[in-house]
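*Asks:* how does the following fold in three dimensions:
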Amino acid sequence: MNSRKNNRLEFYDYSQNGAYFVTICAKDKQKIFWNNQQCSVGAVSGRPQDKLNHLGLIVKIGIEKIPLYYQNITVDKYVIMPNHVHLIIRIDNNDINGRPMTAPTLSQIVNQFKGYCSKQIGHPVWQKSFHDHIIRNQADYNRIWEYVDTNAIKWESDCYYN
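*Replies:* Coordinates of the predicted model:
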């Protein structure tokens, strides 16, 4: 029996304060979140939100609901691509009085988001896992922000394009 590889760092606490770059792929990397004609042409003009089909709009709502479910979580930046989503998620466990709050793990946040989308769509649309990168410093954050910001423009050269 094959066991799935754990993609998370073994001894890292994914509920601690910090910023995380997350990539979630559609099941079988199907191009299901953009209008078909734009998937074949690429994303040369316009904003990605202008290209979203009804499934992509459900994903957009799911992303925007994340901070409503978790008061100490923000989604700083995101882009919905035809077959995957990139997010910069920030966890801040300090309340107004500076006391630590209980935070969900990154996996719990992603699983809640994926579950919401699949329920609204009516069937599972995501691969089982997700990729994460712990953002280490401001330069790393800026580089990832730029990548997310320009990802739709570079769709045809994206590693998930084919």
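*Asks:* make it CA atoms for all contacts and neighbour counts henceforth
*Replies:* OK.
*Asks:* helices of this structure, start to end?
*Replies:* For the chain, the helices defined by DSSP state H occupy 36-41, 48-51, 54-69, 106-121, 138-150.
*Asks:* what helices or strands is the second one leaning on?
*Replies:* If I follow you right, that is helix 48-51. In terms of contacts (3 or more C-alpha pairs under 8 Å, 6 or more residues apart in numbering; DSSP states H and E), helix 48-51 is packed against strand 73-80.
*Asks:* next, the angle helix 106-121 makes with the strand it packs on.
*Replies:* Taking axes from the mean of the first three to the mean of the last three C-alpha atoms, to 10 degrees, strand 73-80 and helix 106-121 form an angle of 60 degrees between their directions.
*Asks:* please generate a structure for the following sequence too, so the two can be compared:
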Amino acid sequence: MDETKFQNKYRIEPARLEDYDYGANGAYFITICSKNKICYFGDIVRDNDRPIIQPTIIGQRAIDGWLSIPEFYPFVQLDAFQLMPNHLHGILFINKPDYNDWRPNAFGPQSNNIPSIIRGFKSGVTAYATIHQIPFCWQPRYHDRVIRNDNELSRIRQYIENNPAQWAQDYENKEGLYM
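*Replies:* So this is what the prediction gives:
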């Protein structure tokens, strides 16, 4: 890309590791947000003094869509998952026993990798919202992190599990409290 064009003002850096194969076996921490961080997915409420998500219709569809990922991608195993009012966190394991063809991340068509999995998930939720005339939109991108070891996996699992308890202090929580 010509770095001088637009004086490098409008260029968005890729969010992916440059030489990593996002279809390779491994663990991936995924965060996906709603557009403009609008709280489409539900409210955090107290249940037996424990904060949990009370999902909206589109929130429940996001949960159901996430849980159905292995139906479309049998090589994916789901791990920790948490829906929040305006985002979700999840851990995906890719497990392809015979995979040995390393393909570094590249621009272009994607299949059987994290970008294609997330695209399928997001488009399924969006299609449901469109069919049922539910106002909803995703943020265009998502965040991912390749989980590098068991210690990191444990910390991320704990972060995901504790996320609802942190909602009262989240700057995106306009009310500043639980419902």
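*Asks:* quick one: closest of the helices of the first structure to I24 of the first structure.
*Replies:* The closest of the helices of the first structure to I24 of the first structure is helix 106-121. By C-alpha to C-alpha, the value is 8.5 Å.
*Asks:* tell me which residues in the closest one are buried?
*Replies:* 106, 109-110, 113-118 (16 or more other C-alpha atoms under 10 Å).
*Asks:* read off where that helix ends up in the second structure.
*Replies:* Using TM-score structural alignment, helix 106-121 of the first structure lines up with residues 114-129 of the second structure.
*Asks:* contacting residues around the matching stretch?
*Replies:* By C-alpha atoms under 8 Å, 6 or more residues apart in numbering, the surrounding residues in contact with stretch 114-129 of the second structure are 22-23, 58, 61-62, 65-66, 69, 73, 110-111, 135-138.
*Asks:* now with 7 Å?
*Replies:* Stretch 114-129 of the second structure is contacted by residues 22-23, 58, 61-62, 65-66, 110, 135-137 when judged by C-alpha atoms under 7 Å, 6 or more residues apart in numbering.
*Asks:* once aligned to the first structure, how far is it on average?
*Replies:* Following the fit onto the first structure, the mean deviation recorded for stretch 114-129 of the second structure is 0.5 Å by mean C-alpha distance after the TM-score superposition for the first structure.
*Asks:* picking that back up, distance to R90 of the first structure for the buried residues of helix 106-121 of the first structure - can I get that in a markdown table?
*Replies:* Output for the buried residues of helix 106-121 of the first structure, formatted as a markdown table (distance: C-alpha to C-alpha, whole Å):
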| residue | distance to R90 of the first structure |
| --- | --- |
| L106 | 10 |
| I109 | 11 |
| V110 | 12 |
| F113 | 15 |
| K114 | 18 |
| G115 | 20 |
| Y116 | 20 |
| C117 | 20 |
| S118 | 23 |
